[in-house]
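Novice: Here is my input; please provide its structure:
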Amino acid sequence: MLDPLPTLQRVFGFPGFRGVQADVVARVLAGERTLAVMPTGAGKSLCYQLPSVMLEGTCVVVSPLIALMHDQLRSAEAVGIRAATLTSVDENRAETIQRFKAGALDLLYVAPERASSGHFRELLGQAKLSLFAIDEAHCVSEWGHDFRPDYRLLEPLMDAFPEVGRLALTATADAHTRADILKQLGIPNDGLIVSGFDRPNIRYSIGAKDNVNRQIADVIARNPGPGIVYAQTRAATEKLAEALGRSGRPTRAYHAGLDAAVRAKNQADFVASEDMVICATVAFGMGIDKPDVRFVAHAGLPKSIEAYYQETGRAGRDGDPAVAHLFWGADDFARARQRIGEVEPERQAGERTRLQALGALVETAGCRRRILLKHFGEDLAEDCGNCDNCLGSPDAIDATETAQKYLSAVFRTGQMFGAGYIEQVLLGQSSERSLTNGHEGLSVWGIVEGDEVRLVKPVGRALLLRDALRTNHHGGLEFGPGARGILKAGDRVSLVVPPPRERRARRQPAVASDPADNPLFEALRAKRRELAQAAGVPPYVIFHDSTLRDMAAQRPTTRAALAMLSGIGARKLDAYGDAFLDVIRGFEG
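Specialist: Predicted structure coming up:
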């Protein structure tokens, strides 16, 4: 079999494979059908890009979003791969089809809707194919968190070309979803390769909402690079973008309700930026391949652990340190339970299980990464040392007595009032409403005092999270299935109390260094911006930050020395090498 290492080094400038890349590439070159489950940032695209250069014919890549295809197209062309997209927005479709028929393409990117059409199948019969690569393959499974029906039509397409290999790739698939992908895409069970799900460069931090705009502003202030803030509604993205933009940091909104031209420009500006923050609904991010996102913040609860893993995985794809902050509220869980009641009955049990898994993640006093990876069937030998709990040592206290008082107050006031009023009753805060309702004579009136007062709000959140309380259509609290166990069966309620802010700050080292700390690195970034603007591509397409840091540290002064750095293949060396060498040679600092 062909040795892929020389091509890896010549085209991509990498000295060797990472993780399971070598195993996946070996199977692809041997024509074996494969499903590769690899974390974001592990180099999935290389697993088909490298074979596309080595094998005769064109590799057809099925990808779910046009923006993602165009991003990957730029990166492929930058290293000298002959690539094209065939989408509804491309004006050069006739030229692309001609290149494909002439055998002048290594890669052809298409959407599943086009790939599953009869016309496209006819087109594929007019040229030699080297491989089918199905990106974001979890979209084929109804068990996955992002089901796309057109992915179900891909197996008949591939079956029409039985001699062509097939490679499916995904970053987010639990055991059930993986089995479904294998079945739906005609891949044998022994074709499954699962890399570890851990993203050790991402620091996970989760906390309750407490003025979420201010909390996210703090995240932005501590992280100078590009970032994504996920909000749950279109209106919330715009309000957040407006509020966060007042800090002086360039900020944009992104959601499906924006004018298409505005949406496209906001995304393009973000992709090209080295410090912009984009406030978006969860669809954003799947359509970009931006490696230098330094933080992801959630201003509310994601749909599931799978969604959380995928969305946070958009940070730090270049392998450099990144952070993921999640801010949640009890109302997030209440709304999620209401949504579960609206889906088909046969799906409700699975959705409840997913919500419980999220609850365990946000509520734990232990290592966040352990729980996250356990969900995907992976065990950590020891705590990660890179999440808020590992770094901040939170305390867990027994708040069962306070929880019982809270539930009693809900019951004795008729299960019809909201959390704010229940807190007033427990604290004995008199008002016209409490006088009118006659609640000041109840046994629960003013029953909470002293140090216990600080537990009332977090206990209310915990009871909603555990489904001991639910909100009715009028916003009032009523008992849920978990209430009886706490009141009658001895179920305990444990609360996580985070350490004081100053102690957390001392325990958590800086995530990413400020470019200003290294003047040569900043000079190299300035040159990269200049070249990127001239070429009309995002800066990371020229070189990643990690490559620039290697330049700044090693200061090569010849082409031969520069070529030894990771990420500098022959095409990029010819195109950009001299420009960066001039910066290094002329730098005095």
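
Novice: Only C-alpha atoms from now on, for both contacts and neighbour counts.
Specialist: Fine.

Novice: Point me to the residue sitting closest to the centre of the protein.
Specialist: residue 311 (1.9 Å; Cα atoms, centre = their mean).

Novice: Let's see this one next, to set against the first:
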Amino acid sequence: MMYQSNSLRQSLKHFFGYDSFRPGQAEIVEEALRNRDLLVIMPTGGGKSLCFQLPALLKPGLSVVVSPLIALMQDQVDTLLDNGIGATFLNSSLSSQEMRSREQAIVHGKIKLLYIAPERLLNEKFTPFLDFISQKIGISAFAIDEAHCVSEWGHDFRPEYRQLKQLRKCYSQVPMFALTATATNRVQEDIIKQLGLRQPRIHISSFNRPNLYYDVKPKERHSYNKLLTYIRGQKGTGIVYCLSRRSVDEIALHLQNDGIDALPYHAGMDDKTRRLNQNRFIRDDVQVIVATIAFGMGIDKPDVRFVIHYDLPRNLEGYYQESGRAGRDGEPAECTLFFSLSDLKKIEYIINQKTSSQERKVSRQQLRQVVDYAEGVDCRRTIVLQYFGERFLGNCGNCDNCLNPKPIEDWTIEAQKFLSCVVRCNEKFGMNHIIDVLRGSKKRKIEQYGHHLLSTYSIGKDKSLAEWKMLGRSLIHQNLLDETSDGFPVLKLNKQSWKVLKKQRKVKISVDKKIALEAPIYNKSEVNKIELLFEKLRNLRKQLADSHNIAPYVIFADSSLRLMAQLKPKNMQEFSKISGVTDFKKNQYGEKFLSEIMSFLREEAYPNTLPTSSNMITLELYQQGLDTAEIAKMRGLKESTIYSHLSELIETRQPVDIDKLILPVRQDIIIQAIKKIGDGTLTSIKKYLGDNYSYNEIKLVRAWYRREQEL
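Specialist: Here you go, the predicted model:
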């Protein structure tokens, strides 16, 4: 079956609304149409799903998609259905009547893509139905999503995936596509072997995600305040990953108390609550989900704008997967890791509970790779991509190390002093004691062991406690010094330590001149008309999504909304040219979005409709659910000033719901007063109404009245 490239692009636009393929997609689709077995390794956000969805629509028969998680099936099916594509899933969440109804739709050829879990697909009760479908309408392909689950060397091994090799025996002529976001060479070989792929074409896309900004921040005592400030500066949704269930609950509660719409997610919660919280996040009912690593694999939310690892991840592959939940739509997103040595100790404790010595060895190695990433002074991308065997020359321009490089200094002499002190203390003490000796401390413990008589006593007075700690930690992370982890951390020299002492090796460390956690600075005055229209379109999308009981991004991606805000289409013909707009979506949503854009363009004709920077800050806090008193306290302003901001926002047609601030019946009375004596001064209106009405109420209603008079 041959398709011309023009024909494929036309099909892409017809079914999915896109004008062009992403890198690698067209070649994969062409080979899928030739019925080749495929192994596709494409990073999160690269467009793996389209690689099997488009061939399924162009070939006769049913494509069967094996997916490990119910939420992932639901998400992809919702998106396909909203594009007018016949798709369904079969899993344990359905009643028997729903199962029969969906099976009938498959039998009658109304379904092109069936999503199903491996357990159900291979169940002896389902096998006869699959055989019947194979004979009646044909099976065009088996697509094994999250294929790394088949390998015990992968980061998320699932034994039931091993049984999928039976498909090759039962349906030998049906092509099989294996797809995953991450796979080392060893995992790739295992996938091919375990699934019985026949001379598969292997497509490996770059693991580089250029739209993601990588950042590592030191985790300090008051890091929660920095986390809160960071989230308040974000407009989109985000994920905060924590190491333990307890941390998840605590951080989620703190954020809620501080006015952030946040919900927890972890395996200790009951299924109903966990599912509800996930759905509320997917549908933009809340801004933040705080979760353990149990969250993320089951969602396909493309518009996550930030992912924060508040605790240290256990391995670099897991970190890549979890941080990769951000920016799957290709729009800019941020990935921030909070790093502290205390988290390191927590994970080391977990590792020590493993019964297998080999597992402990591998886990420690993986943890060291994470530390190397966090402590690294090179381009973050260089470190991550090297892990997957991909070479990157650095200077990505989109990570903290490239944008704010830390100075590298030669600290060989200081390292020799430090290591000499460890030797002279007979390698029986921890870092704090060694630093006390170097700095000439008068502590009783120093004299008790006679360490005030050592030649290294007081030779490090020129460096601060923080500087010596910085050096000590760097020596450990560079494997130039060992530290025991049996509950009492004692420093020990190794072979590399002696090379430093014998002047056979130099020591260079990254020196932080100022160890401070700075929150991102957002210039509110830069908010422009495009951003304002973008927010209005997002609000409209949310309303439509709620009415259809689907996630907002199923309707349109953020990238499509941003194009609408930039291009401002004025008719259906212009609207249909927006990337992501299919004929189906144009007919279903076009009029509503065009109406919103036209309304915005009319508002542009009025002078002074853009709110001030200060007003926008108040608006953002108001949209987070804070009342006027809370906003005033947070901003250090009088509450009357906040009411002034809100009145100006109302008058300039910003999304402030006056009905939530003043009862409609009170609004009506104030409006009648304005109509009778005019809207010239607040004092005259207040005098007419009497003490039952406040200046703040009158101010808001007058703003609304003036706005309506302009229409």
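
Novice: Got a TM-score for the two of them?
Specialist: Overlay of the two chains. TM-score (TM-score structural alignment, normalised by the length of the first structure): 0.91; 587 aligned residues with a Cα RMSD of 2.9 Å.

Novice: for residue 53 of the second structure, what are its contacts?
Specialist: Listed by Cα atoms under 8 Å, 6 or more residues apart in numbering, the contact set of residue 53 of the second structure reads residue 113.

Novice: Trace the residue nearest to the centre of the first structure over to the second structure, please.
Specialist: The alignment partner of residue 311 of the first structure in the second structure, by TM-score structural alignment, is residue 322.

Novice: do you know how far the residue nearest to the centre of the first structure is from residue 281 of the first structure?
Specialist: 11 Å (Cα to Cα, to the nearest Å).

Novice: The residue nearest to the centre of the first structure is in contact with residue 285, isn't it?
Specialist: Yes. Between residue 311 of the first structure and residue 285 there is a contact at 7.3 Å, judged by Cα atoms under 8 Å.

Novice: Please give the element, helix or strand, for the residue nearest to the centre of the first structure.
Specialist: Residue 311 of the first structure is part of helix 305-312, with elements assigned from DSSP states H and E.

Novice: what range in the second structure does the following helix or strand past that helix sit on?
Specialist: Proceeding N to C from helix 305-312 of the first structure, the next assigned helix or strand is strand 322-328, under DSSP H and E. Mapped onto the second structure using TM-score structural alignment, strand 322-328 of the first structure covers residues 333-339.

Novice: Stretch 28-40 of the first structure too?
Specialist: Using TM-score structural alignment, stretch 28-40 of the first structure pairs with 32-44 in the second structure.

Novice: circling back: which residue packs closest to the match of residue 311 of the first structure, ignoring adjacent ones?
Specialist: Distances taken as Cα to Cα, 6 or more residues apart in numbering place residue 296 nearest to residue 322 of the second structure, at 6.8 Å, with adjacent residues excluded.

Novice: The closest residue to residue 36 of the second structure other than its chain neighbours and residue 192 of the second structure, how far apart?
Specialist: Excluding its sequence neighbours, the residue lying closest to residue 36 of the second structure (Cα to Cα, 6+ apart) is residue 175, at 5.9 Å. Residue 175 of the second structure sits 13 Å away from residue 192 of the second structure, going by Cα to Cα.

Novice: can you check residue 674 of the second structure too?
Specialist: Noted for residue 674 of the second structure: a distance of 77 Å to residue 192 of the second structure, by Cα to Cα.

Novice: Wasn't residue 179 of the second structure part of a helix?
Specialist: No. Checked against DSSP: H, G, I helix; E, B strand; the rest coil, residue 179 of the second structure lies outside a helix; its state is strand.

Novice: what does it align to in the first structure?
Specialist: Using TM-score structural alignment, residue 179 of the second structure pairs with residue 169 in the first structure.

Novice: Next up, the contacts around that match.
Specialist: Residue 169 of the first structure sits next to 35-38, 44, 133-137 when contact means Cα under 8 Å, 6+ apart.
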